[in-house]
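Asker: sequence first, then the predicted structure, then my questions.
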Amino acid sequence: MLKLDEFKELVKDFSGVADFLMVYIAEAHSSDGWAFSNNYDINQHKGLEDRLSAARILVQEDPLCPVVVDEMSNCSAMKYGALPDRLYVLQGGKVVYKGAMGPWGYNPLEVRAFLEKMK
């Protein structure tokens, strides 16, 4: 959630021309796995209730858009290559922007530039 504020600015600035959605997937930096010292205390999800509970933490940060949860089979994450995180823009049911894999490739400012061109 390092760049959540940048994402929220996108939602604020482009909600008139785009719909935004977050898909909560498997926890990339779980407390019982490869954790960062400044990360939330979230263990790897053992079941859907664990994933829902973790997603509620994200919702408390008020992302300004709906948050949905990937299935435990990680169908969405696998289809979109989203682990640990990734930004996409879809138009007419087709991917028109595919950001690089996070965390280093997670770049809301790049999405901003892309959306500016679409206005």
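Answerer: Nice, thanks for sending it over. Numbering: from 1, shown residues only.

Asker: C-alpha from now on. contacts and neighbour counts both.
Answerer: Noted.

Asker: what number of residues lie near residue 23?
Answerer: Using other Cα atoms under 10 Å, residue 23 has 15 neighbouring residues.

Asker: structure two is appended below for comparative analysis:
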Amino acid sequence: MKEVYNFVQQHRNMLNIVIVYTKEEHASDEWSLPNNYDIATHRVLKDRLKASEIFKNEFSYWFETSTNGFVTHLLMDNMSDEMAVDFNSTPDRLFLVDNTNMKIVYRSIAGPFGALKTKPLIPILQKLR
């Protein structure tokens, strides 16, 4: 996440940031990881909202508009996990959308390994200028 944050800081005048919180990939009642948060599978929207607040607190630097110079929007997937399924976005994935036509111009590999690399975005942003 820090690499993406630094990239956004560098190119903030060209980017609108949206983070979509989807299902909990390593839920404590399913496939938990050591040293992970104790977040169970979201059963109702209130569970997902609570988990997204934990995310927002953990990565609060993304949401400190006065210090980071950009606005980050945090959205949540619905309880049918449509976003996670349609975009194969779990556990994490990076997308770049051209805001002139709302088309995806970059889609990283599905995470967790290598999904949040920003180097491939540089030539794409240069073309969009």
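Answerer: The structure has been received and is ready for your questions. Just so we're clear, the structure is a prediction, and the values are computed from it rather than from any experiment.

Asker: what value does the TM-score take for this pair?
Answerer: Remark: TM-score between the superposed chains equals 0.86 [TM-score structural alignment, normalised by the length of structure 1]; 116 aligned residues with a Cα RMSD of 1.7 Å.

Asker: for structure 2, what's the longest helix?
Answerer: Longest helix of structure 2, by residue count under DSSP state H: helix 45-58.

Asker: run through who's touching that one.
Answerer: Applying Cα atoms under 8 Å, 6 or more residues apart in numbering, the contact partners of helix 45-58 of structure 2 are 21, 23, 39, 42, 63, 76, 78-79.

Asker: can you rerun that using 7 Å?
Answerer: With contact meaning Cα atoms under 7 Å, 6 or more residues apart in numbering, helix 45-58 of structure 2 is reached by 21, 39, 42, 79.

Asker: likewise stretch 96-111 of structure 2?
Answerer: The contact list for stretch 96-111 of structure 2, computed with Cα under 7 Å, 6+ apart, reads 88-95, 115.

Asker: may I see those residues organised as CSV, with secondary structure added?
Answerer: Listed next are those as CSV, based on DSSP: H, G, I helix; E, B strand; the rest coil:
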residue, secondary structure
88, coil
89, coil
90, coil
91, coil
92, coil
93, coil
94, coil
95, strand
115, coil
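
Asker: roughly how far apart are the residue most central in space within structure 1 and residue 30 of structure 1?
Answerer: Centroid-nearest residue in structure 1: residue 22, 4.9 Å away (criterion: Cα atoms, centre = their mean). Going from residue 22 of structure 1 to residue 30 of structure 1 by Cα to Cα, to the nearest Å gives 19 Å.

Asker: tally of neighbours for residue 40 of structure 1?
Answerer: Residues near residue 40 of structure 1, counting by other Cα under 10 Å: 14.

Asker: what's it aligned with over in structure 2?
Answerer: The alignment partner of residue 40 of structure 1 in structure 2, by TM-score structural alignment, is residue 37.

Asker: distance check, its match against residue 52 of structure 2.
Answerer: 12 Å.

Asker: circling back: narrow the contacts of helix 45-58 of structure 2 to those that are buried.
Answerer: If you count burial by 16 or more other Cα atoms under 10 Å, the buried members of the contacts of helix 45-58 of structure 2 come out as 21, 39, 42.

Asker: turn those into TSV, including distance to residue 107 of structure 2 and secondary structure.
Answerer: Shown next, in TSV, are those (distance: Cα to Cα, whole Å; DSSP: H, G, I helix; E, B strand; the rest coil):
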residue	distance to residue 107 of structure 2	secondary structure
21	17	strand
39	27	coil
42	26	coil
